[in-house]
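Build the 3D model from these lines:
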Amino acid sequence: MNTQSILRSGLSRTAFGTSLAAGFALGAAGPAGAQTAESGQPDAAVALPQISVQGAQPENTLQGATGLGRMPGRIEDQPQTIQVIPQEIMRQQSVTTLGEALRNVPGVTASAGEGGGGVAGDQLRIRGFNSQNDLYVDGMRDFGSFRRDAFTFEEVQAILGPSGVNFGSGSAGGIVNVNSRTPHLGNALNMDVTGGMNWMLRGTADANYQIGETTALRMNVMYQQQRLVDRHMPTGERWGIAPSIAFGLGTDTTLTLEYLYYRYDEPTDAGIMVATRPGQTVGRPVSEYGVSRSTWYGSNFTDRDQSTVNRLTARIQHRANDAITIYNDTRVGVQERYFSYSIASCDATCSARLFSGVGGVPQYALSGGGSPYESSTWGVQNITSMVARFNTWSLRHEATLGLDAWYEDFERTTYAYGADRTAYRGNLFAPNNTLNFAYGPGTTVSSNRRSQTTQIAAFASDRIWFTPEISVLGGLRWTRQQSDYTQWGGTNPVQDFSADNAFIDPRVSLIWEPTPQYMVYASYAQSTFAPGSNWTTQPGQATANNSNLEPEVNTIYEVGARVNVLEGRLGLTASVYQIEKNNATETDPSTGTVFSSGDQQRVRGIDIGATGRITPAWLINARYSYMNSETTSSLTPANVGKRVVYVPENAATLWTSYEFGQGTPWNLTVGGGIVYGGQAFLNAANTAEVPYNFSLDAFVSHRINDQLSVRINGTNLTDNRNYVSLFGNRAVLGQGRGVMMTVSTNF
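Okay, the predicted model is just below:
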């Protein structure tokens, strides 16, 4: 434990302080670093714009800024696939959660998680790969596992492909980043009240107030109650408040402070179990065989997700001179949670009765999984980065340097139901939702868990222009990650595991820009996933042998192009890529047993998109994704050649709207779109699947005057039976056809 103690104590005393100090030291050194070789003076032609996502956004989202200091420039300048869901589209769709916003990204699917593992919440698969730790807000980790509400979202970015240099460990398929609403100059007030079918009531307010020449306050608040349409589940409730203040707006140095308090109490849903019809080899959810979409196997009393989140963020941006800008971002986040759900199954007897109708009513059983637990997560992160633009002889540079350090502490207590729960049998078609089984302290070896993860990293990249049209972007990130894990329960002895790894993630891109409207690129990038990262949520991985595994390495090869047309209003993108997930295997020298952190997988895909306006009145956001996935190596030979779980081969989204009578009292905006995802497998053996998903959504809105507007939204208008979250032996059903109305005021 000496190595671990040295790293952890060293970080607590020095790393965050070093990261902060480095930011100010870089600022002091900035003017010298900006001198040109010829004159020794700052080059005014390479001035850095201040990064901001506030105010009026461009019609073409590719022309918007990333909002992240370590990814300078616009979205269209980044040599990888990035899809942006802007606030205008989220408002038209009446988006209330991160999951709803990500329906616009066809390469993203949701996994249901495992109650025993505790990963329920916003658990995503991006391009087929687990992205459990790849959710960011304003470029920083959002500590904890929970369902995020959209009331503070300015925009959502899906940054696809391994992104180890910019974001660190993980990110095999990509990451999701949310840019928050923060203060801006000027006064503004927006309030929305929404009512919908099956008792849905939501109210939000967004107020910005300028209190000085360079200072402004902003306040976002939200309250919601909802029961899902056509799902027999209890009502959920959530509310939040997010005040923020910014100093130095419009000046060379800006400080923004943000605080979020967010709480929700909502029913949980483990999903519909899978059954296989006699004579077939692939099972489907029982809702495909006569079980109603409204069916819920949970308990009105115990199956709840109750989470409280407190998050404080400080962001400093300092423009040292025309060539150098420094960023220093710090976050502290805390989540407290109670969680439980009921995992139902349909055994052989149940399945036989379901399909033959002989022997009585099919009866489901409740597993021992999904037991209640209480958890506490807190974390702190600091990122300091510097962006410098300068010339060396005839070469133009855009360089980024940075330090990233974070620490996360997770504690969890799991309870256990008695034998009466696993012995219970209920009507598959009409489950009893009033069950209230007693539970007590857990007795398994992992009933109590604590993990501490520390990561420190240094990253650097440089884009070099050899000609105005041709440039190369290269970068490296060095990371050291330490994970310490302890588990105990009942009469079992306390077990301790540790993993300590250092690794390097590279990236390189060749970029050709024949004109400002066109860009073609070829990229290679890598991200690494260290052992121990998921021990708390997947305790089965916590073994002495897994501690010694080499980190998992994920690589991507991507070729893509972007073009702006219609005077820049519309951006078109296309890319082809291959992602390889290469998990290490090790052999125990004493027993000869082979241990693996998972299968080796490959996804080859095509991504095509359009974003912006065809005319000033005609908005469009569309994307198509083709993903050819395959397990290329496995310790289970029968799985080789099978498709990767949760990955549809074809997926597409479309959202478009048109405003008639712009600027007149008779204005009317009409729009809608589709979300489509093809059939997907639920397990590595490809013996369980869900059919295609399809949702047709539409809206109509009218601006009564400058301060008042009304909007009506219809969702899943064809009333399709969709599966919105997936797991190995079950799937969560989405809601049926729904209608809601929103009244908005703007001042």
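
contacts and neighbour counts: CA atoms only from here.
Will do.

ok, for Phe602, nearest residue in space, not its chain neighbours?
Not quite, residue 602 is Arg, not Phe. In space, and not counting its chain neighbours, Arg602 is closest to Glu580: 4.5 Å by Cα to Cα, 6 or more residues apart in numbering.

Also Arg703?
Ser709 (4.1 Å).

packing partners for the particular helix or strand that has the one you found in it?
Per DSSP states H and E, Ser709 falls inside strand 708-715. In terms of contacts (3 or more Cα pairs under 8 Å, 6 or more residues apart in numbering; DSSP states H and E), strand 708-715 is packed against strand 693-703, strand 738-746.

Tell me which helix or strand comes right after that strand.
strand 723-727.

tell me which strands and helices that following strand is in contact with?
Using 3+ Cα pairs under 8 Å, 6+ apart: strand 723-727 touches strand 108-110, strand 730-733.

how about those strands in a markdown table, adding mean neighbour count?
Formatted as a markdown table, the helices and strands packed on strand 723-727 follow (neighbours: other Cα atoms under 10 Å):
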| stretch | mean neighbour count |
| --- | --- |
| strand 108-110 | 24 |
| strand 730-733 | 24 |
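
Can you give me the distance of Ala112 to Arg147?
Taking Cα to Cα, to the nearest Å as the measure, Ala112 falls 12 Å from Arg147.

These two: which is more packed in?
Using other Cα atoms under 10 Å as the criterion, Ala112 and Arg147 rank with Ala112 on top: 22 against 16.

wait, doesn't that one sit right on Gly728?
No - Ala112 is beyond contact range of Gly728, at 9.0 Å (criterion: Cα atoms under 8 Å).

For the longest strand seen in the chain, which helices and strands make contact with it?
When the chain is parsed with DSSP state E, its longest strand is strand 395-417. For strand 395-417, the packing partners by 3+ Cα pairs under 8 Å, 6+ apart come out as helix 16-33, strand 373-392, strand 439-441, strand 448-465.

Now with 10 Å, please.
helix 16-33, strand 140-141, helix 164-167, strand 324-339, strand 373-392, strand 439-441, strand 448-465, strand 470-489 (3 or more Cα pairs under 10 Å, 6 or more residues apart in numbering; DSSP states H and E).

Any buried residues in it, and which?
396-417 (16 or more other Cα atoms under 10 Å).

this one as well, want them side by side:
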Amino acid sequence: MGSGVSAERRAKLLPLGAMVVAGLFGAANASAADEQTLPAVTVKANAEQQDGVRATKTRVGKVVQDPHDVPQAITTITRSLMEEQEANSLREALRNVSGLSFNAAEGGRSGDNMMLRGFYTFGDMYLDGIRDTAQYDREVFNLEQVDVLRGAAAMLFGRGQAGGVINQVSKTPMLYGINKVNVGVGTNGYFETKADLNQRIGETTAIRLNVMKRDEENGRSNPVSGTTPEIHRQGFAPSISFGLGTDHEVTLSHYWAQGNDRPDYGVPFNATAKKPESTYANNKDYWGVSGSFDESQTNVSTLSYLFKIAPDTQWRTVMRAANYKRSYWAVAPQGGAPTANSLASQAKTREFDTDNFVLQSDLNTSFKVFGMKNDLVTGVEYLKEDSTRWALQNLGTASKPLYKSGRYTSAAPNTYQGDTYSAYVQDTLEFVPDWRLTAGVRRDEMRSEYQSPVGSTGASTNFRGDFGENSYRTGLSWQPSAAQHYYLGWSDSFSPTADLYQLSGSQYPAERSKVSEIGAKWLLLDGNLAFRTALYHAVKDWERNTDLESTASILTKKRESDGIELELAGRVTDNWEVFSGLSLIDAEILEVAPGNGNKNFVGQMPRNTPKQTFNLWTTYQLPLGFKVGGGMEYKSKRYGGAPTGTGAFNPNWVPSYTRWDAMVAYEQPKYAIKFNIQNVFDKVYYDAIYDNGGFTYVGQARRFILSTEYKF
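Model prediction:
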């Protein structure tokens, strides 16, 4: 049944995608002869502009290169784009990525948790190419850009999913640079101050310091107690680099962030209407209580060494030690009106302490064999993970509970220890002029042990997982000119049991994903404007459930996703910039979990997978230093709920939404004043769904932010 439906769906989608790609190919080829006579494409952007919303550098492919040259779809959120939108968290920044949707706190997996191309990505979060899968809310004050490499990427990064990799790129010291100090104030108690300070202290040495402190309140409140959600976060990120511009560059950095929030778990669904409950003050009611808290602290120390052996040969080694602590007690909406305690005895309670140690070493070089150019990338990696999870103890009563960080129940904690040894090699061969063949393989050997002293059945559950998996990546590229790139790629990935510090489906094989993609990339207007399109087909087997507490450990046995993506980024004129993306996804469950799967879900769309998403941000530079900008985000309707039980397919749904934002700024060489309106029309929308369908998050209400920036 599943295969038949799949074939029928692809028969409708693939011709459409083929026409889109073929039409674009034809448009480019019509002027290919003229373009081939032009000199290499140049980019009109100075150091201060940082290419605006179009990125020209990425290391997401293990070597520094232009995203235009990577034979795989990439979306890059630049610092300029984040600053223009006043996006102060990774979650806000990722609203610019088409085909991406947000999950809520599945089974305690709160923090940044996204779906990409219809597949979850909480195991595919990276910081400077190093795994960053701990559960916390990520900030952007120390980020230069965010690269989203779409599709399976296990050959480059190790175990992962079919949707793609989200890689945060940290700011590093420079021998030049402008120091900046920012202050922003806004409605609902918004206040943020941050600084980006860079100083050259020697001929080849520089230091950089980024700091941030932000407070936010919320228009929603508990109608009985008056309690409101709150965010209180701060961060500190110093770094120093030696040997900048020489053959030996060494960078030492540390990242510290702290959060002390009163979390908001949104609103429940109406059990009859199967949509978000809106009978209480138009979603202005908050189910949390004054005792709710979410405390976190993140420490990441990194030492990197870059040896430029020759102009075309580099050796890069990175060592990182990271600790993530988080403790929270949060009331989730359970239906009915909020009360002073809001069913507080049923709140979510967790405490985590995770230590990761990583050692990576990569070598990339170029050489010729029989006159054919080879670009070789090879490397090794060791990853040690150690995580402990506790349940917190109620120090109060059932009607008036009291929880504190560090006060655990008497039960022993859940623990996870893992050691992963990896090695990979990839070669890109230019076998004839303008044609390149990429082939790579990676081997991961994982030794892990998971212990859950008391499971849902009251019995102890211990599991030791020894996995040895290969991952592959291939691609064929044709670049007839500097402005054109056409490619066909295939990649796969795997994700074994317990890799995210949980036990799920230990008796089943590791998750496997396979992704095929055909795409094209063009640089227009002398390289100032980048346009790309991609058509992909992704299949995933043995999909694990995202809920830590679920007794149904396998969500689906097989599912697939077909899609088309279009993206535009850069300058249309010297004064006009645009960043926009469109994603059309047709996803389907082919086979449900063996034994306990609900067969009524076969042929249905997977959870939290909008069929259409669209994003737009554009700015225009006016005379006398004024700039205006605006944009929107659209997501079609999607459902929450896991395919369990035997009932009919009747999940909870959240409606489609469109959110509009606007900005006006006055910019001078030494200072700038900017006014942002987020959610201009105060649209009530829902941007994250709890996977089991119990509740949904309410999106950002209309907010006004006035910010100033001083440069020196």
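
what sits against Leu654 of structure 1?
Leu654 of structure 1 sits next to 104-106, 609-610, 620-624, 672-676, 696-697 when contact means Cα atoms under 10 Å, 6 or more residues apart in numbering.

thought Arg326 of structure 2 was touching Ala134?
Yes - with contacts counted by Cα atoms under 10 Å, Arg326 of structure 2 reaches Ala134, the gap being 9.5 Å.

Between these two, point out the one with more neighbours.
Ala134 (27 against 22).

how about stretch 192-200 of structure 1: buried residues?
Buried residues in stretch 192-200 of structure 1, counted by 16+ other Cα under 10 Å: 192-198, 200.

start and end residues in structure 1 for stretch 146-166 of structure 2, please.
Mapped onto structure 1 using TM-score structural alignment, stretch 146-166 of structure 2 covers residues 156-176.

mind checking what Ser471 of structure 2 lines up with in structure 1?
Using TM-score structural alignment, Ser471 of structure 2 pairs with Asp505 in structure 1.

I figured that match was touching Thr479, is that so?
Yes - Asp505 of structure 1 is in contact with Thr479 according to Cα under 10 Å; the separation is 8.2 Å.

so what sits against both of these two?
Common neighbours of Asp505 of structure 1 and Thr479 (Cα under 10 Å, 6+ apart) are 164-165, 168-169, 459, 528.

Any of these buried? List them.
Looks like the shared contacts of Asp505 and Thr479 of structure 1 have 164-165, 168-169, 459, 528 buried, using 16+ other Cα under 10 Å.

quick check, nearest of these to Val221 of structure 1?
Comparing these against Val221 of structure 1 with Cα to Cα places Gly168 closest, at 32.1 Å.

Please list all residues in contact with the closest one.
134, 162, 404, 455-459, 477-479, 504-505, 526-529.

separation between Gln601 of structure 1 and Gly174 of structure 1?
As for Gln601 of structure 1, its distance to Gly174 of structure 1 is 15 Å (criterion: Cα to Cα).

related to what we said a few turns ago, what comes up buried for the next helix or strand after the longest strand of structure 1?
Downstream of strand 395-417 of structure 1, the next assigned helix or strand under DSSP H and E is helix 419-422. Neighbour-count burial for helix 419-422 of structure 1 flags Arg421 (criterion: 16+ other Cα under 10 Å).

Other residues contacting whichever helix or strand comes after helix 419-422 of structure 1?
Sequence-wise, the next helix or strand downstream of helix 419-422 of structure 1 (DSSP H and E) is strand 425-427. Residues outside strand 425-427 of structure 1 that contact it (Cα under 10 Å, 6+ apart): 297, 344, 346, 350, 361-366, 431-432.

Just the element for the alignment partner in structure 2 of Pro243 of structure 1, please.
Residue mapping for Pro243 of structure 1 onto structure 2 gives Pro238, with TM-score structural alignment as the criterion. Using DSSP H and E, Pro238 of structure 2 maps to strand 231-242.

Which elements pack onto that strand?
Contacts defined by 3+ Cα pairs under 10 Å, 6+ apart place strand 231-242 of structure 2 against strand 190-200, strand 206-216, strand 248-261, strand 293-310.

hang on, the earlier thing: thought the match of Pro243 of structure 1 was touching Thr172?
Yes - look at Pro238 of structure 2 against Thr172 with Cα under 10 Å: they come within range, at 9.1 Å.

shared neighbours of those two, anything?
Contacts common to Pro238 of structure 2 and Thr172, judged by Cα under 10 Å, 6+ apart, are 142, 198, 207-210, 252-253.

For Gly625 of structure 2, state which of those residues is nearest.
For these, the residue nearest Gly625 of structure 2 by Cα to Cα is Asn198; the value is 25.2 Å.

returning to that earlier point: and the buried residues of stretch 192-200 of structure 1, which two are furthest apart?
Asp192 and Asn198 (19.1 Å).

which two in the buried ones among the shared contacts of Asp505 and Thr479 of structure 1 are spaced the farthest apart?
Greatest spatial distance in those: Phe459 and Thr528, 14.0 Å, computed using Cα to Cα.

Find residues that contact each of the two.
Common neighbours of Phe459 of structure 1 and Thr528 (criterion: Cα under 10 Å, 6+ apart): 164-165, 168, 479, 504-505.

and which of the residues you listed is nearest to Pro648 of structure 1?
Nearest to Pro648 of structure 1 among those is Gly164, at 25.1 Å by Cα to Cα.

Spatially nearest residue to the closest one (excluding sequence neighbours)?
Per Cα to Cα, 6+ apart, closest to Gly164 of structure 1 is Ser527, 4.1 Å.

what lines up against the one you found once you look at structure 2?
Structural alignment (TM-score structural alignment) places Ser527 of structure 1 against Ser493 in structure 2.

how deep is its match tucked in, by neighbour count?
Neighbours around Ser493 of structure 2, by other Cα under 10 Å: 29.

once the two are aligned, what's the mean deviation for the helix or strand where it lies against structure 1?
Ser493 of structure 2 is located in strand 484-495, with elements delineated by DSSP H and E. Following superposition, strand 484-495 of structure 2 is found to deviate from structure 1 by 0.5 Å on average (mean Cα distance after the TM-score superposition for structure 1).

so that strand versus strand 435-452, what angle?
20 degrees (axes from the mean of the first three to the mean of the last three Cα atoms, to 10 degrees).
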